[in-house]
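**Q** sequence isn't available, so here's the structure alone:
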């Protein structure tokens, strides 16, 4: 058997013709039908291979179909150092179709699980419970990498009526429709701390929603955004974990093969497709979809270390960029340098790209809120937080222990982080910075000419800086707070805090 150009496997698994395994039927599971697809994928196989499965109205000799399940396995040969091995993801679409951006999505687990089950009332984390309509379903086998000798795979699909067997049902969680509130009343204009890139057991994380919410509270966060990979399956679980002290916003990490895109603040249960590459020229379409669903689009970890994690779409269409992802590393250093170059390049056009930072926490020992983005918003609400991020009214901190103020003043006029101060070229501008919560390291004032002022932090933990410039000398000014140098890989020290710019002229 082969894969067609559209990625569909040439053989359909027709479960209307599969007879019941009587030995299994004796266990009390009525109407269970099983079929298997085996095949081989060569290097260069499509990114997404769709295995058609015909599901009847009724299970063989039994009542209507009420559940569908699948298991997969593939060859994992040993390969030489530096060579690519086999890796494949798993998901499924129902008879509404598997077209790009279509409505048939029913779940995704990537490489985190080897099986799934979907029933009318429950599903494996990452998958969407609901009716099991008759017609052609598509089990998705997504070969992330294929070894030189190819990938042998086996996919077993089962359907049945009644309750699925215990070996499958044990992975399922009940359908939840308890969505979090979109606004916390009584929390007016101010600076709010949050983490906008978090994972749970509903994708490849190891923490439950309850775990993540508790950790967010423990880090003194005001808001958090759930971003499980390629699925909205967790959205209905967050309501009980939100409260007046924690705004929980729904989102998705759109995991393409050419970089990851955070769909922040999309409406609960909305879904953004990820099955495209940069050469497909589909990014504008799906950024528009994110906006249509009330969210904003953020390029995640542009220099991420995994295959497919590097951002290769350019930055023309996204609303912001995640320049700080998890503990400070070389990838973050490169992301800040790239972002700073974009600030310079955008100076003449007036368009600039705001920066944010998030933990991307999946499991222990990942620290929720390391780093965190501190956003100025009119209220503690979904729309207001997203507006603050998109406007660049934010700065990034490694913890809630740090406080930072940045203001530029010219005469009677002033501007803060993410704002513009309109001045004549020779107008004198005073830039004032206050940092509290760190007693060793440096404050660095960065402009379009580079670092223009560097000052040690005061040993009492509160440092104030006043620096003079003019509109002709400075197009923008931003602040970095760095720890003392402890590694030659970071000649300026590891980052402790980072602001978006104030733009002059």
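**A** On my side now, so go ahead. Computed from a predicted structure; not experimentally measured. Numbering: from 1, shown residues only.
**Q** going by C-alpha atoms from here, please, whenever you check contacts or count neighbours.
**A** Noted.
**Q** would you map the helices across this protein?
**A** Using DSSP state H, the helices of the chain run over 22-25, 166-169, 209-218, 283-292, 330-345, 382-391.
**Q** what's the distance between the first one and the middle of its chain?
**A** The gap between where helix 22-25 is centred and where its chain is centred comes out at 43 Å by C-alpha atoms, centre = their mean, to the nearest Å.
**Q** for the fifth one, same thing?
**A** Distance of helix 330-345 from its chain centroid, counting by C-alpha atoms, centre = their mean, is 20 Å.
**Q** ditto for the last one
**A** With C-alpha atoms, centre = their mean as the basis, the distance from the averaged C-alpha position of helix 382-391 to the chain average is 17 Å.
**Q** most packed of the helices of the chain?
**A** helix 382-391 (a mean of 21; mean count of other C-alpha atoms under 10 Å).
**Q** here's the one I want to compare it with:
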């Protein structure tokens, strides 16, 4: 999110108040190309709100997020993709135990569309502010990369969602990341994001759990479940807060299960698979095609689905 210290219209105190009102436990300060606000946040944080310092690195060929910077430190932004300088910039973030995250991959603004590839990144932003066509494209790109990781057995890139709120009209926390961390501090939260132990929600009204079980072994979002090729695997998804929504379960083969939620927005489903049939499973929860979702977005249908309400990172399924 952004403040008056870069191109935002809110004071840091207004951002902190908005984060608390949205039910957030943590935020990252990401003013563009500056650390000017870093020294302001201390009195605004508390046991109920962790505030992490960072930067949105606004290069000539795309923006990326440096999360968890040492207060007062900045990362250089004065280069293009063909200048071969981003690797050094990412190493500078990692030297501070921070994360590098590509932002709004398909943003149509000049210089904002992502052109650097994904090598060295810790996560990628697939949902930015109110749901739109660019988010559909970003999720598709990310999902294709998951399938490649499943095929080659390499590292995978977790997904994030961020509100990128600038002005009073921008909804703080639309969307935000729900992170399974051991404690509410900088290192625990960043480690969980890097591991993909997180899912994305449009608001704190949306609740979700996803797990997969094989015998006595259970895995949650971002974890790996080991099973023999023919072992039955039970996937369980519970959702609340999305009236008349659509639930989708997707694997490396694409969508494998779909069902609707009732008018009260709550439901629980089970789906069965094997490690031979699925290398991973992830979930999406969509609003009805005619629904507006949070923040007043009026995104039209894509392949018959309305705006996103929740999106998970995968549970990986490894063959024994």
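**A** Arrived safely, thanks for sending. These figures come from a predicted structure and were not determined experimentally.
**Q** superposed, what's their TM-score?
**A** TM-score for the superposed pair, counting by TM-score structural alignment, normalised by the length of structure 2: 0.95. Supporting figures: 308 aligned residues with a C-alpha RMSD of 0.9 Å.
**Q** in JSON lines, list the helices of structure 1 along with distance to residue 70 of structure 1.
**A** JSON lines is the format used below for the helices of structure 1 (distance: least, C-alpha to C-alpha, whole Å):
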{"stretch": "helix 22-25", "distance to residue 70 of structure 1": "16"}
{"stretch": "helix 166-169", "distance to residue 70 of structure 1": "9"}
{"stretch": "helix 209-218", "distance to residue 70 of structure 1": "25"}
{"stretch": "helix 283-292", "distance to residue 70 of structure 1": "29"}
{"stretch": "helix 330-345", "distance to residue 70 of structure 1": "37"}
{"stretch": "helix 382-391", "distance to residue 70 of structure 1": "37"}
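**Q** quick one: map residue 215 of structure 1 onto structure 2.
**A** Superposed on structure 2 with TM-score structural alignment, residue 215 of structure 1 falls opposite residue 18.
**Q** its match contacts residue 172, doesn't it?
**A** Yes - between residue 18 of structure 2 and residue 172 a contact is recorded at 6.3 Å, counting by C-alpha atoms under 8 Å.
**Q** next up, the contacts around the match of residue 215 of structure 1.
**A** residue 172 (C-alpha atoms under 8 Å, 6 or more residues apart in numbering).
**Q** next: residue 93 of structure 1.
**A** 104-107, 137-140.
**Q** leaving out sequence neighbours, find the closest residue to it.
**A** residue 105 (4.6 Å; C-alpha to C-alpha, 6 or more residues apart in numbering).
**Q** show me where the stretch 301-450 of structure 1 has its strands.
**A** Taking DSSP state E, counting those that start in this stretch as the test, the strands found in the stretch 301-450 of structure 1 are 320-325, 355-358, 372-377, 394-397, 403-410, 413-415, 420-421, 428-436, 442-447, 450-456.
**Q** point out the most buried one among the ones you listed.
**A** strand 355-358 (a mean of 30).
**Q** okay, that one sits on what stretch of structure 2?
**A** The aligned range for strand 355-358 of structure 1 is 159-162, by TM-score structural alignment.
**Q** that stretch vs structure 1, average distance?
**A** For stretch 159-162 of structure 2, the mean deviation from structure 1 after alignment is 0.4 Å (mean C-alpha distance after the TM-score superposition for structure 1).
**Q** do you know how far the alignment partner in structure 2 of residue 383 of structure 1 is from residue 218 of structure 2?
**A** Correspondence of residue 383 of structure 1 to structure 2, assessed by TM-score structural alignment: residue 187. According to C-alpha to C-alpha, to the nearest Å, residue 187 of structure 2 and residue 218 of structure 2 sit 25 Å apart.
**Q** lovely, talk soon.
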